[in-house]
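Asker: Quick check, what structure comes out for this input:
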Amino acid sequence: MKGQSSRSDHFGDLAAVIGATRETEGYCFGEALISWLRRHVAFDHCVVFGYRGALRPPLLFETFSPAESHVFVALYQEGPYLLDPFHHAAVERKEGFWRMRELAPDRFYASEYFRSYYSQTRLAEEVGFFVPLAGKDAVVLSLMRLKASGPFGTADARLLRDMAPLVIELCRQRWPDLPESEQIAPPSKATEPPVNEFDRTHIWESLSLTPREMHVVDMVLQGHSTESIARSLGVAPGTVKVHRRNIHHKLGIKSQAGLFARFIEIIEKRR
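Answerer: Below is the predicted model:
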């Protein structure tokens, strides 16, 4: 009887999720979905963001307290999202279930972004369901486990990956398109051309860097090593080191910490 009751509860929860896709309030769907997911896998938090290139990502659902939301949502939306591996994967139209460790650059966990922002989340692991929408928009549903809970186990990750096709289709039914999102750097004058919403490097235009240097800056801040940047650009590591020296000289900085501080300074000026 216990197994039959559990099976009945499972299908009842799934029916509630499907029914909630027609609700106008996203939180009804979110609450129904996490209730169903928690029947299968334990996690501490869930957050859903919409992504549209470099534009500020709209929040679609969260389970945080107000204090937690300040770090996970408010601070994130102010600019750090531009360096988030999940943001980059969404813009690149990845689909399915992915673990942060599968998407993060080779030096992500030693990057200034990780030390200065991501470490504040106190997460043991973050995983996500990536949902490309019509056009170039995307939705990412993230599940998080705090350090006190430990990372997702291999069996949990395998089960979530198996559940991905259903979760993705449910999210598409609930969020077929995204609400309007603010630009990180709206044009200051009506005569200026609009910012390319899918280009992250435009935030460095005020620093007199070359296009290649802006690309290098973007990859360094994401957490790519010199070798990783060289492979991406198809150049020798020594060439990347020259670009990095030139960047440091132009910006008057001596370290990645100084580069990240300049990034935050630019973001704050563009609010």
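
Asker: Every contact and neighbour count from this point should use C-alpha atoms.
Answerer: OK.

Asker: hey, where'd the helices end up in the stretch 1-150 of the chain?
Answerer: 2-20, 26-37, 66-69, 76-77, 85-91, 100-103, 112-116 (DSSP state H, counting those that start in this stretch).

Asker: And stretch 206-224, what's buried?
Answerer: Residues of stretch 206-224 classed as buried: 209, 213-224 (neighbour count, 16 or more other Cα atoms under 10 Å).

Asker: which one of those residues sits closest to residue 17?
Answerer: residue 222 (35.2 Å; Cα to Cα).

Asker: Just give me the neighbour total for the residue nearest to residue 23 when sequence neighbours are not counted.
Answerer: In space, not counting the residues next to it along the chain, residue 23 is nearest to residue 29; the distance is 7.1 Å by Cα to Cα, 6 or more residues apart in numbering. Using other Cα atoms under 10 Å, residue 29 has 23 neighbouring residues.

Asker: one more to put side by side:
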Amino acid sequence: MSTDLEALFGAFSRAIGKPAMADVEFGETLRQMMGALVRFDYVVVFAYRGKERPIDLYSTFDSQEHVVFVTLYQAGPYLLDPFYHTARERREGVLRMRELAPDRFYSSEYYRTYYVQTGLAEEIGFFVNSGDDITIVLSLMRREETGVFPPGEFETLKKAGPLVGSMVRHYWAGLAPRFDAQLAMRGKRQRKRGQSDNIPPADAVWRDLNLTSREASIVELVLQGHSSESIGLKLNISTGTVKVHRRNVYRKLGISSQTQLLSLYLSSFG
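Answerer: I've put the predicted structure just below:
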């Protein structure tokens, strides 16, 4: 599509001179700016800090779509999302999902069980590092019927990356108190249940399942969509060693498939 300069400048002008904007107002400004450049179906913005539950800053989903893309995602599947892991690595730039996904992502149980529900053909993210170890990701999504982003549109988005990054860092600065408040609320809920509140949910899962740190690392990579060969390269161990650990984990947990492993993993966040 051709750039709609009138819409682009109109959206940009609404931000000029404003020292601050509410989440929805700024999110809508970004949506209008991106909509002047490329075609997409959805926008969602998440803020990530470590292994904590991501904060949804803005989205364009209807109520049913919000359940899949936000509510279910925040309940645990985010821990297996390539965008989440890229944010944790503090990478920046405009990146495609398919460039970040592990080698077996599209045949993984996570993809078949959760991601396929999104009905997406492609997802492109603007990764913006903020202060306090926070990364903000603006995702533009196209459904299967719309198709993937053409190469020209992806290049246009990459050119817009520095401007988007500057605006995001300005208008979504100071998010640490929101994460702190979320942690405090989670701590209160856990204390009511007699649980410890100083362990991240992902780590608590492995502790509760009585897995060693090596077993936990391998299982996480399996669930993310890495093959045994890819896991071996990442952990600097042989493929055979990876397979032995996988068999041991399955035997320890009393399961026989990745489907059961994912179900057990996600049910731990309930």
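
Asker: re earlier: what's the match for the residue nearest to residue 23 of the first structure in the second structure?
Answerer: Using TM-score structural alignment as the criterion, residue 29 of the first structure maps onto residue 26 of the second structure.

Asker: What distance do you get for its match to residue 120 of the second structure?
Answerer: 25 Å (Cα to Cα, to the nearest Å).

Asker: cool, residue 98 of the second structure as well?
Answerer: Relative to residue 120 of the second structure, and taking Cα to Cα, residue 98 of the second structure is found at 12 Å.

Asker: more neighbours, these two?
Answerer: residue 120 (18 against 15).

Asker: Trace the more buried one over to the first structure, please.
Answerer: Residue 120 of the second structure maps onto residue 123 in the first structure, by TM-score structural alignment.

Asker: okay but that match is in contact with residue 147, surely?
Answerer: Yes - between residue 123 of the first structure and residue 147 there is a contact under Cα atoms under 8 Å: 5.3 Å.

Asker: Assumed residue 177 of the first structure was part of a helix.
Answerer: No - when classified by DSSP: H, G, I helix; E, B strand; the rest coil, residue 177 of the first structure is found to be coil rather than part of a helix.

Asker: In a strand, residue 189 of the second structure, correct?
Answerer: No - applying three-state DSSP, one finds residue 189 of the second structure to be helix, outside a strand.

Asker: mind listing what residue 61 of the second structure touches?
Answerer: Neighbour list for residue 61 of the second structure: 42, 43, 69 [criterion: Cα atoms under 8 Å, 6 or more residues apart in numbering].

Asker: where does the residue opposite residue 245 of the first structure in the second structure once aligned land in three-state SS?
Answerer: For residue 245 of the first structure, the aligned residue in the second structure is residue 247 (criterion: TM-score structural alignment). Three-state call for residue 247 of the second structure (three-state DSSP): helix.

Asker: who touches the aligned partner of residue 52 of the first structure in the second structure in this structure?
Answerer: The alignment partner of residue 52 of the first structure in the second structure, by TM-score structural alignment, is residue 49. If you count contacts by Cα under 8 Å, 6+ apart, residue 49 of the second structure has them with 88, 133, 134, 135, 179.

Asker: Just the buried ones from those?
Answerer: The buried subset of these (16+ other Cα under 10 Å) comprises 88, 134, 135, 179.

Asker: hang on, isn't the second one packed against residue 48?
Answerer: Yes - with contact defined as Cα under 8 Å, residue 134 of the second structure reaches residue 48; the gap is 5.6 Å.

Asker: which non-adjacent residue is nearest the residue nearest the centre of the second structure?
Answerer: For the second structure, the residue nearest the mean C-alpha position is residue 84 (3.5 Å; Cα atoms, centre = their mean). Leaving aside its sequence neighbours, residue 84 of the second structure sits nearest to residue 78 (Cα to Cα, 6+ apart; 6.4 Å).
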